[in-house]
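> Return a 3D structure for these sequence lines:
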Amino acid sequence: MCLKGDKRQHVRLQMTHGLMADLRIIAIRNEPVKTKPCRVLIKDLSPNGLSFLTILDFPVNSRYMLQLELDIPHLKLELSGQVRWRMREDNLYCYGMMMTKTPSSRCSLLYALNHLLLQQSPTQSKIHKLYRTMSAFH
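Model prediction:
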């Protein structure tokens, strides 16, 4: 199972319908690089981080930066961050990534999370209201 027992500031939205993303390395030791994208499966997503599955074996350190490109209906997101943890899950690796964001990318991400919540659980109005409230403050 793809879980990490740390305290989180935000609740992560579990992806129930298999959200795919293109992953690439964008910097090593603060030097920009361009790598070919690799498809990964997003497991969960929050305003501060996410977890994903891939066949790639990344180290857990802050010497490189990853970028994930997600296509959510009506919105394309580019999220950057660093790997904070890694776990084996069968023949794959599950990673936890903490994102680095600008205020505008945070706003876009909160909009996307609210949209995904509406799609996945239309009857959970309290959760939708919470994310709308968070979006208004950022």
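
> only C-alpha atoms for contact and neighbour calcs from this point on.
OK.

> quick one: the strands in this structure?
13-28, 31-32, 38-45, 49-54, 64-72, 75-89, 92-100 (DSSP state E).

> What separation is there between Tyr95 and Lys129?
Distance check for Tyr95 against Lys129: by C-alpha to C-alpha, to the nearest Å, it reads 29 Å.

> Between the two, tell me which one has more neighbours.
Set Tyr95 next to Lys129 and count neighbours by other C-alpha atoms under 10 Å: Tyr95 wins out with 27 against 12.

> residues in contact with the more buried one?
Residues counted as contacts of Tyr95 (C-alpha atoms under 8 Å, 6 or more residues apart in numbering) are 2, 51-53, 83-87.

> redo that, cut-off 10 Å
2-4, 42-43, 50-54, 57-60, 82-88 (C-alpha atoms under 10 Å, 6 or more residues apart in numbering).

> residues near the closest residue to Arg39 other than its chain neighbours, how many?
Ranked by C-alpha to C-alpha, 6 or more residues apart in numbering and with sequence neighbours excluded, the top spatial neighbour of Arg39 is Asp22, at 4.7 Å. When neighbours are counted by other C-alpha under 10 Å, Asp22 registers 16.

> got it, and the one 5 residues further on?
Neighbour count of Ala27, defined by other C-alpha under 10 Å: 16.

> Now for the residue positioned nearest the centre of the chain: which residues touch it?
Centroid-nearest residue in the chain: Leu50, 3.3 Å away (criterion: C-alpha atoms, centre = their mean). Applying C-alpha under 10 Å, 6+ apart to Leu50 gives the contacts 12-14, 42-44, 79, 81, 83, 95-99.

> Another for comparison:
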Amino acid sequence: MNPMEVMEAEHPYSRRRHVRLRLPADQRAEIRIIAIGQVDLTSPPGFVRLLNVSEGGCCCGSDLRFPVHPRVLMEMRWTFEDRTIALAGKIVWREQEEGGYRYGVQFVMTPLQRSNLIGHLNAVLLSLCPGQSRIHALYRQMTSVPYQMKNEEAPS
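Have a look, this model is predicted:
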């Protein structure tokens, strides 16, 4: 199996909207709470295993138990090949697993941050799968469509 796998999006049997990139098992991210509702704060950082990432969010695992609440805003920061990405997001689901928890994080970002993330994900894909031009072309095609918010995603 390749060190990274492109997971399907928009497949008839998939509920995922974006292409997800499975990352190497040792990829870690720093995570902290940065706001609860309208109150900004900075909690001490914890660390999570970054399992997969897409332009819309990520899946991570940790032995830490984080809250799943729409008013809690987290910041995730990770470095891959000397490039650091820091994005805000909300934990939208949590599942208990052996040795801890698995989380789904939905990113909350500006169009510029989204564009930077897509560039980062393209660089990750090129680095981890240099000989797979078909996958690179597919990912570029799927991420080149201009982002359009659906009515239910519009900020309130």
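
> Provide the TM-score value for the superposition.
Once superposed, chain against chain, the TM-score is 0.87 (TM-score structural alignment, normalised by the length of the first structure); 134 aligned residues with a C-alpha RMSD of 1.9 Å.

> Just the buried subset of the contacts of Tyr95 of the first structure, please.
Among those, those buried by neighbour count (16 or more other C-alpha atoms under 10 Å) are 2, 42-43, 50-54, 82-87.

> Tell me how far the residue lying farthest from the centre of the first structure lies from Ala136 of the first structure.
Relative to the centre of the first structure, and counting by C-alpha atoms, centre = their mean, the farthest-placed residue is Thr123 at 23.8 Å. The gap separating Thr123 of the first structure from Ala136 of the first structure is 21 Å, by C-alpha to C-alpha.

> Quick one: map Leu13 of the first structure onto the second structure.
When the second structure is aligned by TM-score structural alignment, Leu13 of the first structure is paired with Leu21.

> Pro67 of the second structure versus that match, what's the distance?
Separation of Leu21 of the second structure from Pro67 of the second structure (C-alpha to C-alpha) stands at 25 Å.

> swap in Glu98 of the second structure?
On the measure of C-alpha to C-alpha, Glu98 of the second structure and Pro67 of the second structure end up 18 Å apart.

> For Glu95 of the second structure, see how far away the match of Leu13 of the first structure is.
According to C-alpha to C-alpha, Leu21 of the second structure stands 20 Å off from Glu95 of the second structure.

> now swap in Leu138 of the second structure and tell me
On the measure of C-alpha to C-alpha, Leu138 of the second structure and Glu95 of the second structure end up 31 Å apart.

> And for Leu41 of the second structure?
Applying C-alpha to C-alpha to Leu41 of the second structure and Glu95 of the second structure gives a distance of 26 Å.

> Repeat that for Ser43 of the second structure.
Counting by C-alpha to C-alpha, the gap from Ser43 of the second structure to Glu95 of the second structure is 22 Å.

> Also Val6 of the second structure?
22 Å.

> Contacts only, for the spatially closest residue to Ala25 of the second structure that is not a sequence neighbour.
Leaving out its chain neighbours, the residue that sits closest to Ala25 of the second structure by C-alpha to C-alpha, 6+ apart is Leu51, at 7.0 Å. Neighbour list for Leu51 of the second structure: 20-29, 58-61, 102-103 [criterion: C-alpha under 10 Å, 6+ apart].

> Looking at the first structure now, which of the residues you listed still hold up?
Retained in the first structure: 20-28, 58-61, 102-103, out of these (criterion both residues aligned by TM-score structural alignment, their matches' C-alpha atoms under 10 Å).

> quick one: stretch 99-116 of the second structure aligns where in the first structure?
Counting by TM-score structural alignment, stretch 99-116 of the second structure falls onto residues 91-108 of the first structure.

> End to end on the matching stretch, go ahead and measure it.
End-to-end distance for stretch 91-108 of the first structure, by C-alpha to C-alpha: 33 Å.
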